[in-house]
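S.K.: Sequence isn't available, so here's the structure alone:
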C-alpha cells in the first residue's frame, strides 16, 4: 500500500559544538521498518520546526531548502509507486538504495541457500559427506515450506530475515513439521550458517542471529542390553539380506563404527600388530579423527564369514554393505524377529559398544573415547552411559576395600 511509506526529516548535530549547524536527515519508514540517511544539507537548529518537520521562515535560503526537501520526498514516493506498479519487493532500504542509484541485485534467501548446497555437493568426499548435504537440502526444503506457509511466497530478500523469522521458523518446525526440539535446533543451526555467509559478504547489514541462542535438551541414549545383543547374534535368518544386515549391525555393536565408517572400511584399515592382534585403524568419516579399535572375536567371525563374498574379494569392502535406506528398513524387520522394541540404528549400535560392550565391562572411558574416534571426552560421556550394574560392582569393590581396612585397624 502507498500509505505504508512514511517520510520525515529531522536535524541532528554531529558534534557538541553549539555553533555547529545540524545535519538534516531523512527517515523512511515502511511497514514498521525504517532506514535513515543524510540529505547533505545543514541548518541552524533554531530554524527547524519540529511540528511540521520543515524549515521555518520565508527567506530565500529557507524556500530553497524547502523545495529541495519537497523534491526529495516526491522522488522517494515516485520510486515507491514504481515498485508497487511493477509488483517488486519493497522495503525502506530498497527505496533508499534506488534513490542513491544503487538499484543492485537483491540477494534472495533460497538462491543463497541453493548456491551453498550446490558448492557443498561439489566437495562431497573432500571435506563434506552425502549425509551433511542431505541435512542442508532438508533444511532448505523446510525454509521453502515455511516461506509458503507464513509469508505466502517462494523466496524473500535475505535482508528481511530477522529474529522474528528465526523464532517463527523454530515454532513451525515443531508445530507443523512435528520435529523434536533437538532436531529443530539442528535445522536452525544449518540455517544460521547460510545467514552468516550473507553477513560475511555484506549482503545484510545486521546478523539476525545475534540475539538468538539455541538450547539443547539432554536425551536418554538407547542401547542394547547383553541379552538383546546376544539374541541378535544368535538369531537365524532364512533371508540372506536380513542375515547380511544383522551381521553389519552386530559388527558396529562390537567395533563402535558408524554406518559411513563401515561402508568405506577396506583391508588397508585392518592391521596386525607385533603380537599378532588385529586392529581397525581408520579415520572417521564425520570428524576425520583416528579410531583405533582392537578386533574382538565376534567381529572377526563376521569378517571371516564374508571374506569370499564377491564384493569383498573385489577389494571394495570388508563386509558387504547395502544402501543406508535399505539398511535402516531391514533393521526394523530384524528387530521384530528378535523381539526387540527399540529403534535399531547405527547410532544405537555405537551406544551399545560404548555401554554394554565396553564401559559396563570395566573399560576406561579414555580408551572408549579413542576407539570411538572422539576428539573430546565430553562427547564420549554423552554416548557412554554408566550402567547400574557397573555402579553396583564399583560399590562392591569399595565395600571390600573398606572391610579390609577395618580388619587391619583392629
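M.R.: Okay, I see it. Here the structure is a predicted model, which is why all the values come from computation and not from measurement.
S.K.: hey, let's count contacts and neighbours off CA atoms from now on
M.R.: Will do.
S.K.: And the longest helix seen in the chain, what does it pack against?
M.R.: Determined from DSSP state H, the single longest helix within the chain is helix 60-86. Counting by 3 or more CA pairs under 8 Å, 6 or more residues apart in numbering; DSSP states H and E, the packing neighbours recorded for helix 60-86 are strand 5-12, strand 54-55, helix 92-99.
S.K.: Any idea how many residues pack against residue 151?
M.R.: 11 (other CA atoms under 10 Å).
S.K.: do you know how far it is from residue 139?
M.R.: 17 Å (CA to CA, to the nearest Å).
S.K.: Over to residue 155?
M.R.: As judged by CA to CA, residue 155 and residue 139 stand 14 Å apart.
S.K.: Same question for residue 401.
M.R.: 55 Å.
S.K.: which one of those two has more residues nearby?
M.R.: The neighbour comparison of residue 401 against residue 139 (other CA under 10 Å) goes to residue 139, with 20 against 11.
S.K.: So which elements touch the helix or strand harbouring that one?
M.R.: Element membership for residue 139, per DSSP states H and E: helix 130-146. Packing partners of helix 130-146 (3+ CA pairs under 8 Å, 6+ apart): helix 109-122, helix 163-175, helix 181-200.
S.K.: Use this one as the comparison:
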C-alpha cells in the first residue's frame, strides 16, 4: 500500500474544554480518505498549541513533556499501521486505530468480552443459570452495541477507553433513547457492572469506570386489579398470539393463587 494514503494528525477538541480551562488533544488517523480518531489523553493550553505543526510551541517543561507524549503516540500508530499492512491486504483507519489501542487482541474490547461472557453463560442455562438472566445479559449487550455505534460511530470500544462519563452517558441513553424507568436502568446496569468486574479481575482493565457511579433501585408499591379490569383482560384481544397465552396464564394464576415461580417452572 502507498504510504502517502496514511496520515496522523493531532488537533484540539475546542468544543469540549475541561473545567480547568485546558483543551483535550485528539488524534486523527486517515487512511485513503477515511478517518478514525481517539483521545490522546493529553490536555493543553490553547495559547501554546501550534495548529500548523500539531504540536506544543515553546521550550517550557509542559511543552517538552507534551510533545514527547505526542511523538510516542505517533510512533505507536506508525508501528500499528505497519503491522496491519503486514497482516492484512485491506487497511482502514479504524483497523490502525484498533491495532494501536490493543483492540485487535482477544478480550481487549468491551463488546468482545461481553460476547464471550454471553456465549459461556448460555452453556450454563438450565444447569446453574436461568434463561431470564441470560436474556437480560443479551439485551444489555445489544443496548451497548447500539449506544457505541450511535455515540462513538464505532463497532466496539477499547476497555482502557472506558471512563466514568461512558457509564453515565450509557445510563442517559437507556433513559432517553430507550425510555426505561429507573428500576429497568438499574437492572441493566448490574449485568454491565458484572462484565466490568470480570475485565478488572482478569487484568484487562486498569481502573474501574464505575468507581464514582451510583444508582439505587426504587421501591415500588404494587397495586391490584379490580373485577372490571380483570374482565377487560379476559375479554381483550391481542395482536400477537403469544400475548393471549401470557394473558391466559396470568388469569389462571389470579383465580387459583398459583405463584409466578410455580407457573414459570411448569412444563408443557
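M.R.: Cool, got the structure. Just so we're clear, the structure is a prediction, and the values are computed from it rather than from any experiment.
S.K.: Which among the helices and strands packed on helix 60-86 of the first structure is found nearest to residue 78 of the first structure?
M.R.: helix 92-99 (9.6 Å; CA to CA).
S.K.: List the residues that contact residue 146 of the first structure.
M.R.: 169, 172 (CA atoms under 8 Å, 6 or more residues apart in numbering).
S.K.: between the helices and strands packed on helix 130-146 of the first structure, which gets nearest to residue 388 of the first structure?
M.R.: So among these, helix 181-200 is nearest, using CA to CA, at 26.7 Å.
S.K.: what's the average per-residue distance for that closest one once overlaid on the second structure?
M.R.: Superposed on the second structure, helix 181-200 of the first structure shows a mean distance to its aligned partners of 1.2 Å (mean CA distance after the TM-score superposition for the first structure).
S.K.: List the buried residues of that helix.
M.R.: Neighbour-count burial for helix 181-200 of the first structure, counted by 16 or more other CA atoms under 10 Å, picks out 182, 184-185, 187-192, 194-196, 198-199.
S.K.: Of the residues you listed, just say which sits nearest to residue 265 of the first structure.
M.R.: Once CA to CA is applied, the member of the buried residues of helix 181-200 of the first structure that ends up nearest residue 265 of the first structure is residue 190, at 28.5 Å.
S.K.: how much space between the counterpart of that closest one in the second structure and residue 139 of the second structure?
M.R.: For residue 190 of the first structure, the aligned position in the second structure is occupied by residue 191, per TM-score structural alignment. As judged by CA to CA, residue 191 of the second structure and residue 139 of the second structure stand 10 Å apart.
S.K.: again with residue 131 of the second structure
M.R.: Taking CA to CA, one finds residue 131 of the second structure at 12 Å from residue 139 of the second structure.
S.K.: Regarding the first structure, what is its longest strand?
M.R.: When the first structure is parsed with DSSP state E, its longest strand is strand 33-43.
S.K.: Which strands or helices does the helix or strand that that strand is followed by pack on?
M.R.: Using DSSP H and E, the helix or strand that directly follows strand 33-43 of the first structure along the chain is strand 48-49. When contacts are defined as 3+ CA pairs under 8 Å, 6+ apart, strand 48-49 of the first structure packs onto strand 54-55.
S.K.: if you set the cut-off to 10 Å instead, what comes out?
M.R.: Packed against strand 48-49 of the first structure by the contact rule (3 or more CA pairs under 10 Å, 6 or more residues apart in numbering; DSSP states H and E) you find strand 5-12, strand 54-55.
S.K.: could I get those strands as JSON lines with mean neighbour count and distance to residue 162 of the first structure?
M.R.: Formatted as JSON lines, those follow (neighbours: other CA atoms under 10 Å; distance: least, CA to CA, whole Å):
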{"stretch": "strand 5-12", "mean neighbour count": "19", "distance to residue 162 of the first structure": "20"}
{"stretch": "strand 54-55", "mean neighbour count": "22", "distance to residue 162 of the first structure": "33"}
